[in-house]
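>>> the following comprises the amino acid sequence and a computationally predicted model.
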Amino acid sequence: MIRDNSFPKLNVKDYQHLRLHEFVNLLESNYDEKVVLELTKYFCLTTTNLEDMRYGMVFLHHCGFYSELDILVNKNKASKAETNQKWAVVFELILDRFFRRAPNYTILTELLQLKVEEPELKAMVYIKIISLYFDIFLYGKLGELLEDLRLIIMHVNNPLLVSLYNSFIDQLLFVFYWKRNEVVLARKYGFKLLNQMDARRTTSHIHINLSLTYIFDDFESSLHHLIEAREIARHYQQHQLLHMIENQNYPFICAHFNRLDQVETDDISEQAHLHLARNNFKQAQQLLSQLTEVTPFTKYYLGRAYQDRKYLLSSYNDFIEKRSDYFFARLPLMVLNNNSQLI
């Protein structure tokens, strides 16, 4: 069935008798994704059904509509229903994380202290706790939490939430296996997400990560996914993401594969990386001296710039011990194993 990509001449308010998942199903069978997203977004913001006011926050979050999510959070906060107010507390913490209004550790602590029994909300809390563990590189806690999350989702009755929550799990498993250097399994989840995700605007992130999984394989595959990510970011006007792709991801991949023609960036560390690829060690050293934050990647660049084994060993250890990142730990390890000129 060919879906119509034109904007339908319907009044969303005429469909408020439908539940959110019924409305989404109705649209998906007739219209393309862009129409579905826009009309469902409006449905979420205008519904007076208390349950859909809650579930609408999950949908808006999943699709990356954070400004609209902020509006719906405030609507739930103002509700007289205690359940809606409790949901609003959780999603306000989610917005705090997205807009960086509070440190990750603070948000994580507050989420861990919440007393939540309703599986529909408990699943969302677990998803954000797991995501925060990813952000602070505590991958060791994830296996048990992911299994607990699966069990919680089994008790969720709403079909739309089940679909969205399972998509979140696949996203988490993609990164989990990628960081464990189980690349084939990670890509399995990555491609599954590309085939199943109902919000194409969010697939740009999947393509970025897939591009990085190929840095030890081949340039063309890596570049292919990055180009896909860039096109999606342009289409949906994701300016911050587009800047990251063009100034961090693209120069990183080009420098790594020594494909240097007409590659430019405003990112200092990636400027240094490009100089390293050209064997301009002095210029790389000067640029790296400007950086105030020392990360495992910074140490990797410093090790190459100064041909210093200590920096590379420190980078490797930081990737493993501080981030449980066995994939990117291969970067300094590769230099250590292949360069006999290190001091």
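Noted; the coordinates are in hand. Since the structure is predicted, the reported quantities are computational estimates derived from the model, not experimental observations.

>>> when you work out contacts or count neighbours from here on, use the C-alpha atoms and nothing else.
Fine.

>>> contacting residues for the residue nearest to Asn247 when sequence neighbours are not counted?
Distances taken as Cα to Cα, 6 or more residues apart in numbering place Thr265 nearest to Asn247, at 4.7 Å, with adjacent residues excluded. Shown in contact with Thr265 (Cα atoms under 8 Å, 6 or more residues apart in numbering): 246-248, 251, 271.

>>> check the chain for its longest helix and report it.
Using DSSP state H, we find that the single longest helix of the chain is helix 159-179.

>>> other SSEs contacting it?
Secondary-structure packing of helix 159-179 (3 or more Cα pairs under 8 Å, 6 or more residues apart in numbering; DSSP states H and E): helix 50-63, helix 119-135, helix 142-153, helix 183-196.

>>> so where does the residue nearest the centre of the chain fall, helix or strand?
Centroid check for the chain by Cα atoms, centre = their mean gives His205 as the closest residue, at 5.6 Å. Per DSSP states H and E, His205 falls inside helix 203-213.

>>> and the next element down the chain from that helix?
Of the helices and strands lying after helix 203-213 in sequence (DSSP H and E), the nearest is helix 219-235.

>>> I'd like the next helix or strand past that next one.
As assigned by DSSP H and E, the chain's next helix or strand after helix 219-235 is helix 239-244.

>>> got the buried residues for that next one?
Along helix 239-244, these residues count as buried under the neighbour rule (16 or more other Cα atoms under 10 Å): 241-242.

>>> so what secondary structure elements neighbour the next helix-or-strand element following it?
Later in the chain than helix 239-244, the nearest helix or strand by DSSP H and E is helix 250-256. Secondary-structure packing of helix 250-256 (3+ Cα pairs under 8 Å, 6+ apart): helix 219-235, helix 268-277.

>>> here comes the other one, which I'd like you to weigh against the first:
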Amino acid sequence: MTQEEKKTHAFSSEQLETVYSMIGSNEPALFSVLQQLSKKYDEETKLQLTKEFCLNCHSDENSRVGMEFLYMNGLYSDLKTLIDKNALSTNSLNKELADIYSFMLNRRVNKEGDILKFTNEYLFNVQDSTIECLIIFMKIYGYYERLEYEMFEKYQEELTEKLLNVDNTLLRIYFQIRENELLYIFHWKKNEVKIARKYALNILENTLNQEKKCDVLVDLGLTYIFEDYDKAMNYVETALENAYSYNLTYYIKGIKNNVIPFICAYFNKLEGIHTEDLEERAHILLKTGRKKEAATLLNNLENKSPFQEYFLGLAIDSVDLLNSSYNRFIKEQNDYFSAQFPKKELEARGVKLQ
């Protein structure tokens, strides 16, 4: 479930008056609204009050920027309302952006639509830097879904040029978050973890989206798995605390059942660790010397993932399986970071890799 579904927010009359007093013919830009609310309210209250402003604002510009704000903060049902409002606008730019956000929302919520087909066939009725940036972002997302992370480099220069033409402050901030998300994934998958962390930390500093924070905190923790148990667990435990604070049950389950057991098993710190996940159970069995039991569990799995092949290679001490896992991480998933797991085991066995 999304953040908006897991947490409702009751406002005082004073809080609502703060928002509604800003709405009208001379209303401030959305960025200024956020700044004013930041001085008075906590992060969640600020988010929800800004949502109210977005849904009720009068200016065309705030209505447009509001769609980006709601989308990037995971407020999808509210975004649908604002999309419908913009679709009825007499402003051609608002109408066109409503079409784009409608496609993005459908992709996010219903997993429907070919993103590369949409962007390649899209005809610009309005020449505007916001539209141009969104289309470039969507193209890169489409290639990332295909695990073609290197395609980011093809569009990076054009994207940077177009971003310079965005004159709305809040749009620039959220487009920068989008770019940082792409950069941190790009560098992480290339096993350039120090660079990836820089972009991940920037996202944490600038987003109000608690689900996004959980994702990034977990990923940051995993970047330390070859270096530092305490740093890895600190980030993951912070993600878990965040998930509990906002009742994000999907993240609570995933962190407790998959992420924490994975890190603890890798560092062989298994006291009190339990999991329902079969793959992680096998991982724990490996670390406790019960390799035959681990192999039995893993052999029952069909269409093994590269990670499952890696675990089975450890269980039966198979260089062939470890080598296959290594090559699959690179060739099938374009993931040079995860490829380090079988690579380190192969190197420990004296196998030289290119």
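Arrived safely. What you see is a predicted model; the values in this text were computed from it and never measured.

>>> contacts for stretch 179-186 of structure 1, please.
With contact meaning Cα under 8 Å, 6+ apart, stretch 179-186 of structure 1 is reached by 173-178, 213, 324-328.

>>> same thing but at 10 Å, please
Here stretch 179-186 of structure 1 makes contact (Cα atoms under 10 Å, 6 or more residues apart in numbering) with 134, 137, 139, 170-178, 190, 192, 209-210, 213-214, 319-320, 323-330.

>>> where in structure 2 does it fall?
Counting by TM-score structural alignment, stretch 179-186 of structure 1 falls onto residues 189-196 of structure 2.

>>> the helix holding His205 of structure 1 packs against which elements?
helix 159-179, helix 183-196, helix 219-235, helix 239-244, helix 250-256 (3 or more Cα pairs under 10 Å, 6 or more residues apart in numbering; DSSP states H and E).

>>> which one of the ones you listed is the most hemmed in?
Here the criterion is mean neighbour count by mean count of other Cα atoms under 10 Å, and of these the winner is helix 250-256, at a mean of 22.

>>> what span of structure 2 lines up against it?
Aligned using TM-score structural alignment, helix 250-256 of structure 1 spans residues 260-266 in structure 2.

>>> now that stretch on structure 1. Mean distance?
Comparison of stretch 260-266 of structure 2 with structure 1 after fitting gives an average deviation of 1.1 Å (mean Cα distance after the TM-score superposition for structure 1).

>>> assign a three-state SS to the residue nearest to Asn247 of structure 1, would you?
Secondary structure for Thr265 of structure 1, judged by DSSP: H, G, I helix; E, B strand; the rest coil, is coil.

>>> what residue of structure 2 takes the place of it?
In structure 2, the residue paired with Thr265 of structure 1 according to TM-score structural alignment is Thr275.

>>> corresponding residues in structure 1 for stretch 142-160 of structure 2?
The alignment of stretch 142-160 of structure 2 onto structure 1 (TM-score structural alignment) covers residues 132-150.

>>> coming back round to it: dump the helices and strands packed on helix 203-213 of structure 1 into JSON lines; add distance to Lys13 of structure 1 as well.
Shown next, in JSON lines, are these (distance: least, Cα to Cα, whole Å):
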{"stretch": "helix 159-179", "distance to Lys13 of structure 1": "20"}
{"stretch": "helix 183-196", "distance to Lys13 of structure 1": "29"}
{"stretch": "helix 219-235", "distance to Lys13 of structure 1": "28"}
{"stretch": "helix 239-244", "distance to Lys13 of structure 1": "32"}
{"stretch": "helix 250-256", "distance to Lys13 of structure 1": "44"}
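
>>> out of those, nearest to Val125 of structure 1?
The closest of those to Val125 of structure 1 is helix 159-179. By Cα to Cα, the value is 11.0 Å.

>>> tell me where the stretch 1-150 of structure 2 has helices.
Here the stretch 1-150 of structure 2 has its helices, by DSSP state H, counting those that start in this stretch, at 3-6, 13-20, 30-38, 43-56, 60-72, 76-87, 92-110, 115-121, 129-145.

>>> can you put those in a markdown table and add distance to Leu240 of structure 2?
Formatted as a markdown table, the helices of the stretch 1-150 of structure 2 follow (distance: least, Cα to Cα, whole Å):
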| stretch | distance to Leu240 of structure 2 |
| --- | --- |
| helix 3-6 | 14 |
| helix 13-20 | 30 |
| helix 30-38 | 25 |
| helix 43-56 | 17 |
| helix 60-72 | 21 |
| helix 76-87 | 23 |
| helix 92-110 | 23 |
| helix 115-121 | 32 |
| helix 129-145 | 26 |
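
>>> any chance of these in CSV, plus distance to Glu161 of structure 2 and mean neighbour count?
Output for the helices of the stretch 1-150 of structure 2, formatted as CSV (distance: least, Cα to Cα, whole Å; neighbours: other Cα atoms under 10 Å):
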stretch, distance to Glu161 of structure 2, mean neighbour count
helix 3-6, 33, 16
helix 13-20, 35, 14
helix 30-38, 22, 16
helix 43-56, 28, 19
helix 60-72, 20, 21
helix 76-87, 27, 19
helix 92-110, 20, 17
helix 115-121, 19, 14
helix 129-145, 9, 19
